[in-house]
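Chemist: Sequence plus predicted model, see below.
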Amino acid sequence: MFSEPTYIVLDIPSPVAEKVQLIRSWFDAERAELPVEITLAGSSGLGRIAENENNEKVFRILTDMASRIEPFKSSFERVERFPGTEIFYFSVSAPEKFIEIHKRIASSGIKFNPTAYPVYKPHCTLKLFSESAEQEIRDLLNTAPLNSDFLLNTMSVYELRDGTSPKQLFSVKLGTSVS
């Protein structure tokens, strides 16, 4: 059972993760230290993992799935904003691979809560919710993309207490065969 909001993600590795945390510290210090990741389930497209879902079942499904996904490279493109929100994020290059993994998770048999954002948009959040002044919005939208490719090779499950206290419940390397 999952007692707190729980998400499935691809972890962004160092040193790119630290660069994102630095940008977050300028615009959303409260969330600057959250894991830097691209959410696969728990945001847009799929809601968070259902509270009554079995932990071991989820981890077993994700282990099997991860064994069939090879690590892949991506990069951040530009800062965008979800319409009608205060959520700013880096968009990703070649979103097709993320969408493919998202679809696999959606059809995996894992139960999810509903989401207010039914269309999946792979992204890395920079700022959430707090109201932005016009200059801050311009600064965010003009933030230069990080000129670094990164290798995505780890899928994780995080529980997020009170919006700022993450706990990693599970992690698996992509392309790791199941014994």
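Modeler: That came through, no problem. These figures come from a predicted structure and were not determined experimentally. Residues are numbered from 1 along each chain as shown.

Chemist: from here on, contacts and neighbour counts on C-alpha atoms
Modeler: Noted.

Chemist: Any figure for the gap between the residue nearest the centre of the chain and residue 11?
Modeler: The geometric centre of the chain, computed from its C-alpha atoms, lies nearest to residue 39 (CA atoms, centre = their mean), at 2.2 Å. To residue 11, residue 39 is 9 Å away according to CA to CA, to the nearest Å.

Chemist: Same question for residue 157.
Modeler: Distance, residue 157 to residue 11, using CA to CA: 10 Å.

Chemist: Same question for residue 62.
Modeler: From residue 62 to residue 11 the distance is 14 Å (CA to CA).

Chemist: Looking only at neighbour counts, state which of the two leads.
Modeler: Between residue 62 and residue 11, counted using other CA atoms under 10 Å, residue 62 has the larger neighbour count: 24 against 20.

Chemist: which residues sit in contact with that one?
Modeler: By CA atoms under 8 Å, 6 or more residues apart in numbering, the contact list for residue 62 reads residue 172.

Chemist: In terms of helix, strand or coil, where does it fall?
Modeler: On the three-state scheme (DSSP: H, G, I helix; E, B strand; the rest coil), residue 62 is labelled helix.

Chemist: how close does it sit to residue 47?
Modeler: Residue 62 sits 16 Å away from residue 47, going by CA to CA.

Chemist: and what of residue 84?
Modeler: On the measure of CA to CA, residue 84 and residue 47 end up 19 Å apart.

Chemist: Which one's more surrounded, these two?
Modeler: Ranked by neighbour count (other CA under 10 Å), residue 84 and residue 47 place residue 47 first, with 21 against 6.

Chemist: which residues touch that one?
Modeler: 41, 112, 113, 114, 115.

Chemist: To what extent is the last one buried, counted in neighbours?
Modeler: A total of 15 residues lie near residue 115 under the criterion other CA under 10 Å.

Chemist: I'd guessed it sits against residue 45; true?
Modeler: Yes. In this structure, residue 115 is within contact of residue 45 by CA atoms under 8 Å, at 7.0 Å.

Chemist: let's bring in a second one:
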Amino acid sequence: MFEHPAYLVLELPEFIGTRVLDIRRRYDPHLAAFPTEITVAGSSGIGTIAPDQDARVVYQALSQVASEHLPISSRFVGISRFATGPVVWLQPADPGPFIAIQQALVATGIHFNTHKFSYTPHCSLSSCNLVPSVIEALLREDFPQEAFELSVLALYKVVNGQAGLVERFHPGVQA
């Protein structure tokens, strides 16, 4: 079922997502084609969903995690850059709820591919190699700082460099 890389993300509400997209369009048009979100499985900590698992079992587990851990209230407090690569990202105020949801995903028994980086909750603004002056400009960008609520856990797969929605999981809705 999961033959293509499958990521689990918390989708940003539209009023925040449109502002994130605006920044992405200016600094990384390729990334602007991807959903505006905070990844909880696939980009750090735990990897993508491992292949050869029963989709019904995985979906039930994801539905349970969404019901137990969503919604999450958050806001962004800064723009940072990973020391290990080109990714520039928005930092949520409190990483705790994101770490808790990732730990809950691991506890379900879903198998995930390994990932070499520890988990840092974030929303990517750019993942391409930018020249230093452009990186500095991006780090000084005005970004959305108002509070928002994350209430959707979404499963996306990436095929040929394109992200496609597979399923959304909402609190209180069992698969």
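Modeler: Received the coordinates, thanks. This structure is a prediction, so every number in the text was calculated from the model and none was measured.

Chemist: Doesn't the residue nearest to the centre of structure 1 belong to a strand?
Modeler: Yes. Secondary structure assignment places residue 39 of structure 1 in a strand (three-state DSSP).

Chemist: so which helix or strand takes in the closest residue to it other than its chain neighbours?
Modeler: Excluding the flanking residues, the one nearest residue 39 of structure 1 by CA to CA, 6 or more residues apart in numbering is residue 9, at 4.3 Å. Residue 9 of structure 1 belongs to strand 6-11 when assigned by DSSP states H and E.

Chemist: Tell me roughly how far the helix or strand following that strand lies from structure 2 on average.
Modeler: Using DSSP H and E, the helix or strand that follows strand 6-11 of structure 1 in sequence is helix 16-27. Once fitted to structure 2, helix 16-27 of structure 1 is off its aligned match by 0.5 Å on average (mean CA distance after the TM-score superposition for structure 1).

Chemist: can you list the residues that contact helix 16-27 of structure 1?
Modeler: 31-36, 126-127, 136, 140, 146, 148, 150.

Chemist: Could you rerun that using 10 Å?
Modeler: 11-12, 14, 28-37, 75-76, 88-90, 124-128, 130, 132, 136-137, 139-140, 143, 145-150 (CA atoms under 10 Å, 6 or more residues apart in numbering).

Chemist: My guess is the residue nearest to the centre of structure 1 contacts residue 89. True?
Modeler: No. Using CA atoms under 10 Å, residue 39 of structure 1 is not in contact with residue 89, being 11.7 Å away.

Chemist: what is in contact with the two at once?
Modeler: 122, 123, 124, 125.

Chemist: mind checking how far the residue lying closest to the second one once chain neighbours are set aside is from residue 146 of structure 1?
Modeler: Of all residues not flanking residue 123 of structure 1 in the chain, residue 91 sits nearest, at 4.9 Å (CA to CA, 6+ apart). When distances are taken as CA to CA, residue 91 of structure 1 and residue 146 of structure 1 turn out to be 11 Å apart.

Chemist: Touching both of residue 157 and residue 11 of structure 1, which residues are there?
Modeler: Counting by CA under 10 Å, 6+ apart, the residues touching both residue 157 of structure 1 and residue 11 are 39, 171.

Chemist: re earlier: let me have the shared contacts of residue 39 and residue 89 of structure 1 in a markdown table, extended by secondary structure.
Modeler: Formatted as a markdown table, these follow (three-state DSSP):
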| residue | secondary structure |
| --- | --- |
| 122 | coil |
| 123 | strand |
| 124 | strand |
| 125 | strand |
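
Chemist: Tell me the one among the residues you listed nearest to residue 170 of structure 1.
Modeler: residue 124 (19.7 Å; CA to CA).

Chemist: contacting residues for the closest one?
Modeler: For residue 124 of structure 1, the contacting residues are 12, 20, 36-39, 76, 79, 88-92, by CA under 10 Å, 6+ apart.

Chemist: and what of residue 10 of structure 1?
Modeler: With the criterion set at CA under 10 Å, 6+ apart, residue 10 of structure 1 makes contact with 36-40, 98, 152-157, 171-174.

Chemist: Kindly report the same for residue 34 of structure 2.
Modeler: Per CA under 10 Å, 6+ apart, neighbours of residue 34 of structure 2: 21, 24, 124, 156, 158, 161, 162, 163, 164.

Chemist: got it, and residue 108 of structure 1?
Modeler: Per CA under 10 Å, 6+ apart, neighbours of residue 108 of structure 1: 58, 61, 62, 65, 102.

Chemist: next one: residue 46 of structure 2
Modeler: With CA under 10 Å, 6+ apart, residue 46 of structure 2 has these contacts: 7, 40, 102-103, 105-106, 111-119.
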